[in-house]
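Undergrad: I would like to see how this sequence folds:
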Amino acid sequence: MARIEHFNNPNAPKPNSIVVAVTVFVQDEQGRVLLIQRTDNGLWALPGGAQDFGEYIAETAVRETREETGVEVEVTGVVGIYTNPNHVVEYSDGEVRQQFSICFRGRYIGGDLTTSDESSAVRWVAQHEFADLAIHPSMRLRIDHGFAQEREPYIG
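TA: Model prediction:
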């Protein structure tokens, strides 16, 4: 399913759904961040996705990271909560989703980098390499907040 992200776009379609979703900021021993290249829009992003029925939200973070990257993580904290009503995602099936995403901090436990139906590439990325990657501004905000390691989570 194709996906178009509208960010601070006054001509964006009006949202018709809100879905609880997560992203996960996890670093390896060298301080590199785990990223995927999304198959639906080609952009680089933190792994993540929507919560399933019967799941604790931290379980969503662990499951989505495993499914999209092959990496096992343990949730250790919250980077931030992202609810900007000026960020909507338009899907080819007609859904227009207002953003509601919790970005978790995760600890790398193990696993081998593996692509999935949702990730055409998976890699650990050093902070100085981000300028060379196509990353949506809302995702870059989460990454920057993850690196900042503030005591309190971002709420916005």
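Undergrad: when you work out contacts or count neighbours from here on, use the C-alpha atoms and nothing else.
TA: Fine.
Undergrad: at which residues are the strands of the chain located?
TA: 3-7, 17-18, 21-27, 33-38, 44-45, 48-50, 71-82, 87-91, 96-98, 101-111, 119-125, 154-155 (DSSP state E).
Undergrad: look up the closest residue to the residue nearest the centre of the chain, ignoring the ones flanking it.
TA: Taking Cα atoms, centre = their mean, the centroid of the chain lies closest to Thr23, which sits 3.4 Å from it. Counting by Cα to Cα, 6 or more residues apart in numbering, Gly48 is the residue found nearest to Thr23 once chain neighbours are left out, at 4.1 Å.
Undergrad: now do Ser116
TA: Glu68 (5.4 Å).
Undergrad: of all the strands of the chain, which one is nearest His145?
TA: When the strands of the chain are compared by Cα to Cα, strand 71-82 sits nearest His145, at 6.5 Å.
Undergrad: can you tell me what sits against that closest one?
TA: With contacts defined as Cα atoms under 8 Å, 6 or more residues apart in numbering, strand 71-82 is touched by 25-26, 58, 61-62, 65-66, 99-114, 142, 145-146, 149-150, 152-156.
Undergrad: let's see 6 Å
TA: Residues outside strand 71-82 that contact it (Cα atoms under 6 Å, 6 or more residues apart in numbering): 62, 66, 100-112, 146, 153-156.
Undergrad: one more, please, to line up against the first structure:
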Amino acid sequence: MARTEYYDDPQAPKANSIVPAVTVFVLDAQDRVLLIRRTDNGLWAIPGGAQDFGEYIAETAVRETKEESGIDVEITGIVGIYTDPRHVMAYSDGEVRQQFSICFRAYPVGGEPSTSSESSEVRWVRREDLSSLSVHPSMRLRIDHGYEHRQEPYIG
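TA: Purely as a prediction, here's the structure:
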């Protein structure tokens, strides 16, 4: 399903749903962040997705990271909670979702980078190389916050 992201765009369609979701900021021992290239919009992002019925939200983070990247992770904390109503995602089925995402901090414990139906590329990226990739501003905010190692999670 195709997805178009809008951020602070007065022409964006009105949201008609909010879905609990996660993103996962994973750093390896070389201080590189785990990124996937999304198949629905072609942008680079940290792994993530919607919570399923019957699972804890931290389980969602572990599952989505494994599904999209092939990497097994252990959750260590929360980077932030991202609920900006100016950020909506329009899907080809007519759903227009307002952002609601908890960004978890994690470290890799196994697995090998591998693609999925949701990711066309998976790679570990050095912080200084991020500017060469096409990353949505909302996703870049989470990555920047992850690298800041804040004492308290971002709430916004």
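Undergrad: that older thread, okay if I get the strands of the first structure as a markdown table plus distance to Ala134 of the first structure?
TA: Below are these laid out as a markdown table (distance: least, Cα to Cα, whole Å):
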| stretch | distance to Ala134 of the first structure |
| --- | --- |
| strand 3-7 | 13 |
| strand 17-18 | 25 |
| strand 21-27 | 17 |
| strand 33-38 | 9 |
| strand 44-45 | 6 |
| strand 48-50 | 17 |
| strand 71-82 | 20 |
| strand 87-91 | 17 |
| strand 96-98 | 22 |
| strand 101-111 | 19 |
| strand 119-125 | 13 |
| strand 154-155 | 23 |
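Undergrad: of those strands, flag the one that's most buried.
TA: Of the strands of the first structure, the one with the most neighbours on average (mean count of other Cα atoms under 10 Å) is strand 21-27, at a mean of 26.
Undergrad: mean deviation, that strand versus the second structure?
TA: Following superposition, strand 21-27 of the first structure is found to deviate from the second structure by 0.4 Å on average (mean Cα distance after the TM-score superposition for the first structure).
Undergrad: show me what that strand is packed up against.
TA: Using 3 or more Cα pairs under 6 Å, 6 or more residues apart in numbering; DSSP states H and E, the elements in contact with strand 21-27 of the first structure are strand 33-38, strand 48-50, strand 101-111.
Undergrad: and those: which comes nearest Ala131 of the first structure?
TA: Using Cα to Cα, those put strand 33-38 closest to Ala131 of the first structure, at 13.7 Å.
Undergrad: show residues contacting the closest one.
TA: Contacts for strand 33-38 of the first structure (Cα under 6 Å, 6+ apart): 26-27, 43-46, 118-125.
Undergrad: out of those, who's nearest His6 of the first structure?
TA: Taking those together and measuring to His6 of the first structure by Cα to Cα, the closest member is Leu43, at 13.7 Å.
Undergrad: picking that back up, could the contacts of strand 33-38 of the first structure be laid out in a markdown table, adding distance to Lys14 of the first structure?
TA: A markdown table is the format used below for the contacts of strand 33-38 of the first structure (distance: Cα to Cα, whole Å):
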| residue | distance to Lys14 of the first structure |
| --- | --- |
| Val26 | 33 |
| Gln27 | 36 |
| Leu43 | 23 |
| Trp44 | 25 |
| Ala45 | 24 |
| Leu46 | 25 |
| Glu118 | 25 |
| Ser119 | 28 |
| Ser120 | 30 |
| Ala121 | 31 |
| Val122 | 32 |
| Arg123 | 34 |
| Trp124 | 35 |
| Val125 | 34 |
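Undergrad: just give me the closest of the residues you listed to Ala12 of the first structure.
TA: Leu43 (19.2 Å).
Undergrad: any idea how far Asn8 of the first structure lies from Pro85 of the first structure?
TA: 9 Å (Cα to Cα, to the nearest Å).
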